[in-house]
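Student: Model the structure of this input:
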Amino acid sequence: MTRGTIPDRWSMRLLWVCALGSAVGLYMVAVERQMQNRDKMMAELGSLESSGDSGEDD
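Tutor: The predicted structure is shown next:
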């Protein structure tokens, strides 16, 4: 057993942990952007409804 080097098994595990961490990070960014876009769209829709036709109720 050589000292000072990471065994191949552990380096592969570390690589997978980094890959999964990156995937989770990208997923969180995508969810955050989707929420921001939804909030922005709802705000624009609300401003259009309040300034436009408010007499139509179904």
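Student: from here on, contacts and neighbour counts on C-alpha atoms
Tutor: Noted.
Student: can you give me the helices for this structure?
Tutor: Under the criterion DSSP state H, helices of the chain are mapped to 8-51.
Student: mind listing what Met12 touches?
Tutor: If you count contacts by C-alpha atoms under 8 Å, 6 or more residues apart in numbering, Met12 has none.
Student: run this one through as well so I can compare:
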Amino acid sequence: MGARGTVGDKWSQRILWFSAIGTAISLYMVAVERQAQNRARAMSEGLMGETTSGEEV
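Tutor: Model (predicted):
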């Protein structure tokens, strides 16, 4: 009986680690995507700012 408990604990610990690693990877990918979106938004705002300032001159 004791051996079954240790095997179960080992597998539950592995599942916990896999889910923790998967969560970390997911959060990293979300952060990278948001950074790319912010960079694109900043570039488009920068370009729009240049075109509007050029029109005013």
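Student: Give the equivalent position in the second structure for Val31 of the first structure.
Tutor: Matched to the second structure by TM-score structural alignment, Val31 of the first structure sits across from Val32.
Student: Kindly tell me how buried its match is, as a neighbour count.
Tutor: When neighbours are counted by other C-alpha atoms under 10 Å, Val32 of the second structure registers 12.
Student: Ok, Asn37 of the first structure next?
Tutor: 12.
Student: repeat for Val29 of the first structure
Tutor: So Val29 of the first structure, with other C-alpha under 10 Å, has 12 neighbours.
Student: so how far is Ile6 of the first structure from it?
Tutor: Relative to Ile6 of the first structure, Val29 of the first structure is positioned 32 Å away (C-alpha to C-alpha, to the nearest Å).
Student: Likewise for Leu15 of the first structure?
Tutor: 12 Å.
Student: for Met35 of the first structure, same thing?
Tutor: 41 Å.
Student: Likewise for Tyr27 of the first structure?
Tutor: Computed with C-alpha to C-alpha, the distance linking Tyr27 of the first structure and Ile6 of the first structure is 30 Å.
Student: That's all I had, so thanks and see you.
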